[in-house]
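Prediction below, plus the sequence it came from.
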Amino acid sequence: MTEIVKGTPITLDKLRNLRLDLNAMALFEEATGKSVFKIGSDMSARDLRALLWACLRYEDKNLTLESVGGMVTPQNLAEINTRLVAAFTAAMPEVESEVSQGEAPSR
């Protein structure tokens, strides 16, 4: 079966892959009570840990929030944020404009 959402590689305790699919979104929501679509610049440390954990769970069901939290340090925080944004971007559908589909733009 083809992967619908491509994993985003990240080096933590070892090379892992982040994937933001519906299961990860639901896990994040269960852990935080928040929708992944409503988090932004006010993301707390708990939110960051939960999002990272949720995106890693498809690959390793034994991960806990605490074990994932132990992989995050001030030294790798910026890289983790960058990789989470990349995972979010990879999960979102590409928007095709009318022009790219060969049609003239409507006026």
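Nice, thanks for sending it over.

From here on, just use CA atoms for contacts and neighbour counts.
Fine.

List the buried residues of the helix ranked longest in the chain.
Determined from DSSP state H, the single longest helix within the chain is helix 77-91. Using 16 or more other C-alpha atoms under 10 Å as the test for burial, helix 77-91 gives 80, 83-84, 86-88, 90-91.

Report all helices and strands that that helix contacts.
With contacts taken as 3 or more C-alpha pairs under 8 Å, 6 or more residues apart in numbering; DSSP states H and E, helix 77-91 sits against strand 8-11, strand 15-18.

Show me the contact partners of the first one.
Right, the one you point to is strand 8-11. The contact list for strand 8-11 (C-alpha atoms under 8 Å, 6 or more residues apart in numbering) reads 15-19, 80, 83, 86-87, 90.

Put this next to the previous one:
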Amino acid sequence: MGYTPIELDKVRNFRYGMKAISLIEKKLKAPIAKIDMDSLTMEESATLVWAGLAHEDKNLTPDKVMDLIDDYSTLTEVMKAMETAMEEAFGVAEEPGKNE
């Protein structure tokens, strides 16, 4: 499993392995497959980002993630990088009819 970098206070790397997914599920109290990624609150968005970055910074919290995004980036940029990392972790379903 690779890493997806994002520039915040420093280069940080998203990684969504089993531990990160478990952190998300515990914090949001729902299986990852049941989380509606299109209607996340800011706190839920920060939780997803935090879980993907926590592997390299044990002191990081969702609240600190919000500060990092506000101070060093934009929510749009960070969410795009997070989406790329999640697609890598879960694979991207191919559209029907492709590669046939």
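Done, it's in. Source: prediction; values computed, not measured.

before we move on, the earlier item: just give me the mean distance for the longest helix of the first structure relative to the second structure.
Aligned to the second structure and superposed, helix 77-91 of the first structure gives a mean residue distance of 0.7 Å (mean C-alpha distance after the TM-score superposition for the first structure).

what span of the second structure lines up against that helix?
With TM-score structural alignment applied, helix 77-91 of the first structure matches the range 75-89 in the second structure.

what residue of the first structure matches up with residue 16 of the second structure?
Per TM-score structural alignment, residue 16 of the second structure is aligned with residue 20.

The nearest residue to its match once chain neighbours are set aside - how many residues pack around it?
Nearest residue to residue 20 of the first structure, sequence neighbours excluded (C-alpha to C-alpha, 6 or more residues apart in numbering): residue 55, at 5.3 Å. By other C-alpha atoms under 10 Å, 26 other residues sit near residue 55 of the first structure.

Which residues are in contact with the counterpart of residue 55 of the first structure in the second structure?
Under the alignment (TM-score structural alignment), residue 55 of the first structure pairs with residue 52 of the second structure. By C-alpha under 8 Å, 6+ apart, the contact set of residue 52 of the second structure is 13-16, 20, 82.

One more: residue 19 of the first structure?
Contact analysis of residue 19 of the first structure by C-alpha under 8 Å, 6+ apart lists 5-8, 55-56, 58, 87, 91.

and if you look at residue 75 of the second structure?
Residue 75 of the second structure makes contacts with residue 69, as judged by C-alpha under 8 Å, 6+ apart.

Which parts of the second structure are helices?
For the second structure, the helices defined by DSSP H cover 18-28, 42-53, 62-72, 75-90.

What's the local residue count around the residue lying closest to residue 68 of the second structure once chain neighbours are set aside?
Nearest residue to residue 68 of the second structure, sequence neighbours excluded (C-alpha to C-alpha, 6+ apart): residue 8, at 6.2 Å. Counted with other C-alpha under 10 Å, residues neighbouring residue 8 of the second structure total 18.
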